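1. predicted coordinates and the sequence they were generated for:
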Amino acid sequence: MSQTGTTVNGPLSSPSRTRWNATDLGLIAVFAALVAGAALVPGISANVFGVPITFQTLAVMLTGLMLGPTRGFAAVGLYTLLGLAGLPIFSQGRSGLGILAGPSAGYIIAFPLAAALVGWLATIVIRRTSRARALWFFLAATVTSISLVHTLGVLGMAINSKATIGEAFLADLVFYPGDIIKNILAAVIAVALHRAFPDLLVRRVKRISA
């Protein structure tokens, strides 16, 4: 049998996994570009620390829901690395390592981790149910937003702006209504795309689980 998607027996055996092919690499590049494009849509400074509201979290969640944990992490990680390397693809056209000293640092660091977590949760949903996937995807995105994006975002604002955790937490609350709407959109879009293109993740997950 082919090694792709199967377990290789012997002294170097490992859990079954699917190797990346040219299509996977192309998807990683496409979704990295999607996150970059979402970041460059003009946003507004939403709180006293100047962190803007953008469509970036929508793109990050959609990336994880569509690609799963490893490819999702790779796509958003690629976007993050390119931005830190100097490409002006962060919100408001910013770039460079200096972003890590600003109030948005925690959100930037959280994005690749969030794509991995929501992607992992998406694979669990796909394995266990075919019903109400939009609802489960929304819950996965919301759990990810709260546990990673908002948590690290608050810590980043507190550390880099020398504010208290309480002040940073209150400043972060302004993002919750928008994130709920964006998570709904990400879930609905992901369900529609998985129906249209099941090979992206659905059949992949079921094949590995079999």
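-> Happy to help now that I have it. Numbers count the residues shown, from 1 in each chain.
2. please make it C-alpha for all contacts and neighbour counts, starting now.
-> Fine.
3. next, count neighbours for Asp67.
-> Heads up, residue 67 is Leu, not Asp. Leu67 has 29 neighbouring residues, counting by other Cα atoms under 10 Å.
4. so it touches Gly119, yeah?
-> Yes: Leu67 is in contact with Gly119 according to Cα atoms under 8 Å; the separation is 6.7 Å.
5. below is an additional structure, to be compared with the one above:
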Amino acid sequence: MEILEEKQLNLKFISITAILFIAGICINLYFMNLHENEKTKEVDSNEKDIVENHIQVPYSEKIEAYSKIYGLDPYLVAAIIKTESGFDKDIVSSMGAVGLMQIMPSTGEWIARQLNIENFSIEMLKNEDVNIEMGCWYLNYLKNQLKYTNEMLAAYNGGIGNVCKWLQDPRYSKDGEVVHTIPFKETVNYIEKVVVVYNEYVDLYKSKK
């Protein structure tokens, strides 16, 4: 009898130990899942912050105002500025392009004459009002010379002279209106970047209006 009772006690002890072991595993799994869920929420929150920071548009009032004056899509203008300068009004490229819309000094001087801006200087291109107005005026000029947005963007990046040559060359244009093959890789990449940012702005801003 004593041996039987001892065996029963041992079995009870083993059963209790097993139950506690399984319970411990369940508790650990619960807290692991809880921790993972919190981490997932944190990642989602961080990703949301990154996206929101990416699509913030400084100078939005000026962009909208000058876009309206020159008949442009403000989301496209904002996408161009984002791609050109990252909204840094004081930036100067290695080629000498200045400001938000990266206007070359010679182009700025020519635009200043069209806009009757007196005493033009390169430093004026670092002024957000001057730069955005000049950039919008120039985009409107390109839009009136060319038929489609892609060609306008190609001209803004690669020069209208090059785009006109491509339109007249059967290697690059089949109909004289659309450049089917852009020979400048930099210009191809530029257009792709602008389109990506433009679509982000439309999805995250225009849909909320």
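-> Alright, I've got the coordinates. The shown structure was predicted, so the numbers you read here are calculated from the model rather than taken from an experiment.
6. give me the TM-score for these two chains.
-> The TM-score (TM-score structural alignment, normalised by the length of structure 2) is 0.29; 102 aligned residues with a Cα RMSD of 5.7 Å.
7. would you map the strands across structure 1?
-> Remark: strands assigned in structure 1 by DSSP state E are 44-45, 52-53.
8. for Arg133 of structure 1, which of those strands is the nearest?
-> Among the strands of structure 1, the nearest to Arg133 of structure 1 by Cα to Cα is strand 52-53 (27.0 Å).
9. ok, back up a step: reformat the strands of structure 1 as a markdown table; add distance to Thr144 of structure 1 and mean neighbour count.
-> Below are the strands of structure 1 laid out as a markdown table (distance: least, Cα to Cα, whole Å; neighbours: other Cα atoms under 10 Å):
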| stretch | distance to Thr144 of structure 1 | mean neighbour count |
| --- | --- | --- |
| strand 44-45 | 23 | 12 |
| strand 52-53 | 18 | 18 |
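10. now these in a markdown table, with distance to Leu27 of structure 1?
-> Shown next, in a markdown table, are these (distance: least, Cα to Cα, whole Å):
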| stretch | distance to Leu27 of structure 1 |
| --- | --- |
| strand 44-45 | 29 |
| strand 52-53 | 26 |
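11. by contact count, what packs against the top helix by length along structure 1?
-> Secondary structure of structure 1 per DSSP state H: the longest helix is helix 56-85. When contacts are defined as 3 or more Cα pairs under 8 Å, 6 or more residues apart in numbering; DSSP states H and E, helix 56-85 of structure 1 packs onto helix 22-40, helix 105-128, helix 176-196.
12. quick one, it and helix 105-128 angle?
-> 130 degrees (axes from the mean of the first three to the mean of the last three Cα atoms, to 10 degrees).
13. I'd like to check the angle between helix 56-85 of structure 1 and helix 176-196, please.
-> Using the same axes, to 10 degrees: helix 56-85 of structure 1 against helix 176-196 is 90 degrees.
14. list the buried ones in helix 56-85 of structure 1?
-> 56-80, 82-84 (16 or more other Cα atoms under 10 Å).
15. and Gly161 of structure 2, what does it touch?
-> Ala155 (Cα atoms under 8 Å, 6 or more residues apart in numbering).
16. what about it, is that helix, strand or coil?
-> helix (DSSP: H, G, I helix; E, B strand; the rest coil).
17. that one and Ser60 of structure 2, how far apart?
-> 31 Å (Cα to Cα, to the nearest Å).
18. same question for Ala79 of structure 2.
-> Taking Cα to Cα, one finds Ala79 of structure 2 at 11 Å from Ser60 of structure 2.
19. packing partners of the helix or strand Leu4 of structure 2 falls within?
-> With secondary structure defined by DSSP states H and E, Leu4 of structure 2 is part of helix 2-54. On a contact count with 3+ Cα pairs under 8 Å, 6+ apart, helix 2-54 of structure 2 meets no helix or strand.
20. and after that helix, which helix or strand comes next?
-> Criterion used, DSSP H and E; the element after helix 2-54 of structure 2 is helix 60-69.
21. same for the helix or strand just after that next one, what does it pack against?
-> Heading C-terminal from helix 60-69 of structure 2, the first helix or strand you meet, by DSSP H and E, is helix 74-85. On a contact count with 3+ Cα pairs under 8 Å, 6+ apart, helix 74-85 of structure 2 meets helix 60-69, helix 185-204.
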